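**Q** sequence and predicted model, in that order:
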Amino acid sequence: MKKLYFLVPGTDKTFFCGGLVAELKILNLAKEICNSELVTYRQREIDTLFLDDILKQDTRDIIFIISWGFDIPKLIKRLKGHNIVYHAHSSGYGFNIPSYIPIITVSHNTMGYWGQKAPHSPIYYLPNQISDEFCNLNLTRDIDVLVQKRKSSRYLLEQLVPRLESRCKVVLITNFVEDITKLFNHSKVYLYDSAEYWGQQNVSEGFGLQPMEAMACGCQVFSSLNGGLSDYLDPEFNCQKIAVYSTDYDVLRILKAIDNPNPNIVSDPSQMLINYRSKKIIERLEVILNQINLFFDHKSNFASDIKNLQKTTKIKTLTKKVWSKLKSYKV
């Protein structure tokens, strides 16, 4: 197997986000399969490889894994001629991926996006990992409702939370929490509403790990269903949808969940989570990496002969359809 280099701009607080955490997790799992290392490309860091230095070496037996959405076009141009894999978290950035670059997607939602936008690229599905630390510790649930301010909608923070605060105990997280597992284990209900946030960014919710982590810890989850969240959330069976019709309706359902938990929703989620734990992801990643290595071996000896569906072709097809309808139209 070729060596894997996972490219990130940096790892300090400047670049800290869910995508970086997910990428570092996959890197650690990849180390169980083949030689894999972290490489930064915007800033040099102690004990970490730097891309400028790597590109001065022989890279024929290296695969570069790129993932940082806004940097992808520049990275593709810079790494032209090398083996590149795009690890796609979110979708909607607007760039195209050429067919010589395999795409690994973290959700079926993202896979569908690239299946339409890059129909001739190798595309694979590899969900993000949920760490084993996220589990039900059977602690006293003395928090009625838990909310994280980051990515939350204005409706959630300005309408729903104030209404709930007068009826039950609400904890609003405004800063980074070192051990959120305990907070999840102390909470009865977790609220997550990111549709507005990602809509403003014009990109999708790539995976949405927080609701899954809360579910793993035994929380009842009220969440939006945008982007990657739709992969695993199933209203009335493992969660409830938030921001439905009116604030009163949300308050009614949340208070009911606090007092009388839905047995379907609070049932043991371990079966559902199996495919998101490290063991299954390593098994899936090994299959994907074997296929990607085979693809790059093939690419080095054969040229692509599948034509892309160009904009001009789309326009011609649409014009023919319109003209056909006009001819068949009778007054």
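**A** Thanks, I have it. Everything numeric in this text was worked out from a predicted model, so none of it was measured. Numbering: from 1, shown residues only.
**Q** CA atoms for contacts and neighbours, from now on please.
**A** Fine.
**Q** got the buried residues for stretch 237-255?
**A** Across stretch 237-255, burial judged by 16 or more other CA atoms under 10 Å covers 238-243, 247, 250-251, 254-255.
**Q** pull the distance from that stretch to the chain's centre.
**A** 24 Å (CA atoms, centre = their mean, to the nearest Å).
**Q** can you pull out the strands in the stretch 101-250 of the chain?
**A** Secondary structure of the stretch 101-250 of the chain by DSSP state E, counting those that start in this stretch: the strands cover 103-105, 123-125, 143-148, 170-173, 187-192, 220-223, 240-241.
**Q** want to try JSON lines for the ones you listed, with distance to residue 207 as columns?
**A** Output for those, formatted as JSON lines (distance: least, CA to CA, whole Å):
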{"stretch": "strand 103-105", "distance to residue 207": "10"}
{"stretch": "strand 123-125", "distance to residue 207": "12"}
{"stretch": "strand 143-148", "distance to residue 207": "17"}
{"stretch": "strand 170-173", "distance to residue 207": "21"}
{"stretch": "strand 187-192", "distance to residue 207": "13"}
{"stretch": "strand 220-223", "distance to residue 207": "13"}
{"stretch": "strand 240-241", "distance to residue 207": "16"}
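**Q** which of those strands sits closest to residue 265?
**A** strand 220-223 (6.6 Å; CA to CA).
**Q** which secondary structure elements does that closest one contact?
**A** Judged by 3 or more CA pairs under 8 Å, 6 or more residues apart in numbering; DSSP states H and E, strand 220-223 is in contact with strand 187-192, helix 209-216, strand 240-241.
**Q** Serialize these to JSON lines and add fields for distance to residue 320.
**A** Shown next, in JSON lines, are the helices and strands packed on strand 220-223 (distance: least, CA to CA, whole Å):
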{"stretch": "strand 187-192", "distance to residue 320": "46"}
{"stretch": "helix 209-216", "distance to residue 320": "45"}
{"stretch": "strand 240-241", "distance to residue 320": "43"}
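**Q** and here's the other structure:
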Amino acid sequence: MRRLYFLVPGTTGKFYCGGLFAELKTLKIAQQVCTAEVVTYRQREADTLFLDDLLAKGAHLDAIFVVSWGFDVPKLLKRLKAQQVIYHAHSAHYGFRLPANVPIVTVSRNTMGYWGQLAPNSLIFHLPNEISPEFSNQHQTRDIDVLVQARKSSEYLLKQLIPALQSQCNVYVIDHFVDNLGELFNRSQVYLYDSAEYWAQQGVTEGFGLPPMEAMASGCHVFSSVNNALADYLDPGFNCHKIAGYAMEYDLHQIMQRVQQQQTFELPAGFLAPYRVASIAQRLETILTEINTFFDLAPTYQTLIPDLTPNRLRQLRMKTFWQKVQKKLLKSGK
């Protein structure tokens, strides 16, 4: 197994976000399979490798660089042209293309489908994010009726639904960074998540949607949008409820019904198994074994499959068009 270098812009302060935490969790799991280290490329940090220093040493044939920060990927690929690279894909629709010699590991099937269409000649794998053990039902007293995070929430949720709920029950709105979400989930009966509007404005997709699954694992009744990767695991009417259902009054009725029932939500047995460390580590070992073999053999390959570039698509469409024209001409000639 080659050494893995997980590239992130930084690991402190302004770089704190769900994507960073998910990437660092994957790094820890990778360390069960092979040697893996974090490498920063925007800010230098004590006791952490820095990309400029690594690249100054030339090609690292015994290592694989893992890139994941969507907007930075095109620039990073140019800098890593002489290296072996994996793209760890979270969100989709960043607008760049990948050469076929860069394997893609996606955190959701939604993102896998996106790259399966855009990069049909690439190696593509699915490796879900981890749901940590802290996200489990502690069966404790729940003093919060409705929990919601302000970040990524829709205008409808914050300005209409939440004010309406506040007149009927105890609503807790998180508007700051929280160190222990698992504790808050275990204090809450209902969790609201409505991110479709946010991601539509960003122009990219919900890459995984950790909070709704973490809330479900902690015993919350989840009311959520089902955009993008959320559709991987959310099943309205069965393990969650679709939020923003036609009218605010409908949402109010559905949410208050769960609040008044005073019952925690229980996921089906085995539902979380694919998202726990043991399963992810096993999948990652299989994926890395295949990718290492690919990098061993790729330099010897000569018959490369043509990429599905915009120019090739135009050629194929033109070819199909003329084939149809020729068929019509043959028919009319008869």
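**A** Yep, that arrived. In this text, all values refer to a predicted model and were calculated from it rather than measured experimentally.
**Q** ok, back up a step: between the strands of the stretch 101-250 of structure 1, which one is closest to residue 262 of structure 1.
**A** Among these, strand 220-223 sits nearest to residue 262 of structure 1 (CA to CA), with 8.5 Å.
**Q** in structure 2, spot the helix with the most residues.
**A** Identified as the longest helix of structure 2 according to DSSP state H is helix 310-333.
**Q** still on that earlier bit, so which of the strands of the stretch 101-250 of structure 1 is nearest residue 18 of structure 1?
**A** Closest to residue 18 of structure 1 of the strands of the stretch 101-250 of structure 1, according to CA to CA: strand 143-148, at 13.8 Å.
**Q** by how much does that closest one deviate from structure 2 on average?
**A** With mean CA distance after the TM-score superposition for structure 1, strand 143-148 of structure 1 departs from structure 2 by a mean of 0.7 Å once superposed.
**Q** what is the neighbour count of the alignment partner in structure 1 of residue 11 of structure 2?
**A** Residue pairing (TM-score structural alignment): residue 11 of structure 2 is matched to residue 11 of structure 1. Counted with other CA atoms under 10 Å, residues neighbouring residue 11 of structure 1 total 19.
**Q** host element of residue 11 of structure 1?
**A** Assigned by DSSP states H and E, residue 11 of structure 1 belongs to neither a helix nor a strand.
**Q** ok, now residue 25 of structure 2?
**A** If you go by DSSP H and E, residue 25 of structure 2 is part of helix 18-30.
**Q** off-centre distance for that helix?
**A** For helix 18-30 of structure 2, the distance to the chain centre is 11 Å (CA atoms, centre = their mean).
**Q** the helix or strand just after it vs structure 1, mean deviation?
**A** Of the helices and strands lying after helix 18-30 of structure 2 in sequence (DSSP H and E), the nearest is strand 36-40. For strand 36-40 of structure 2, the mean deviation from structure 1 after alignment is 0.5 Å (mean CA distance after the TM-score superposition for structure 1).
**Q** where in structure 1 does strand 36-40 of structure 2 fall?
**A** So strand 36-40 of structure 2 is aligned with residues 36-40, judged by TM-score structural alignment.
**Q** returning to what we had before: and the helices and strands packed on strand 220-223 of structure 1: which comes nearest residue 41 of structure 1?
**A** Here helix 209-216 is closest among these (CA to CA), at 26.1 Å.
**Q** one step back: of the helices and strands packed on strand 220-223 of structure 1, flag the one that's most buried.
**A** Comparing those by mean neighbour count (mean count of other CA atoms under 10 Å), strand 187-192 ranks first with a mean of 26.
**Q** that strand vs structure 2, average offset?
**A** Once superposed with structure 2, the aligned residues differ from strand 187-192 of structure 1 by a mean of 0.4 Å; criterion: mean CA distance after the TM-score superposition for structure 1.
**Q** out of the helices and strands packed on strand 220-223 of structure 1, which gets nearest to residue 300 of structure 1?
**A** helix 209-216 (37.2 Å).
**Q** figure out how far that closest one is from the centre of its chain.
**A** Relative to the chain's own centre, helix 209-216 of structure 1 is displaced by 13 Å; criterion: CA atoms, centre = their mean.
**Q** how about the residue nearest to the spatial centre of structure 2: what's its closest non-neighbour residue?
**A** Central residue of structure 2 (CA atoms, centre = their mean): residue 207, 2.9 Å from the mean position. Distances taken as CA to CA, 6 or more residues apart in numbering put residue 91 closest to residue 207 of structure 2, at 3.8 Å, once the chain neighbours are dropped.
**Q** the one you found is in contact with residue 205, isn't it?
**A** Yes: if you go by CA atoms under 8 Å, residue 91 of structure 2 and residue 205 touch, sitting 5.1 Å apart.
**Q** picking that back up, and the two most separated of the buried residues of stretch 237-255 of structure 1?
**A** So, the buried residues of stretch 237-255 of structure 1 by CA to CA: farthest apart are 238 and 247, at 21.5 Å.
**Q** just to revisit the earlier point, can you tell me what sits against the helix holding residue 25 of structure 2?
**A** 6, 8, 11, 36-38, 90, 129-130, 210, 277, 280-281, 284 (CA atoms under 8 Å, 6 or more residues apart in numbering).
**Q** can we see that at 6 Å?
**A** residue 281 (CA atoms under 6 Å, 6 or more residues apart in numbering).
**Q** which positions in it come out as buried?
**A** Neighbour counts over helix 18-30 of structure 2 (16+ other CA under 10 Å) mark 19-20, 22-30 as buried.
**Q** check stretch 213-232 of structure 2 too.
**A** For stretch 213-232 of structure 2, burial by neighbour count (16+ other CA under 10 Å) applies to 213-231.
**Q** start to end distance for it?
**A** End-to-end distance for stretch 213-232 of structure 2: 11 Å, by CA to CA, to the nearest Å.
**Q** now do stretch 170-187 of structure 2
**A** So stretch 170-187 of structure 2: terminal residues 12 Å apart, CA to CA.
**Q** fine by me, we can end here.
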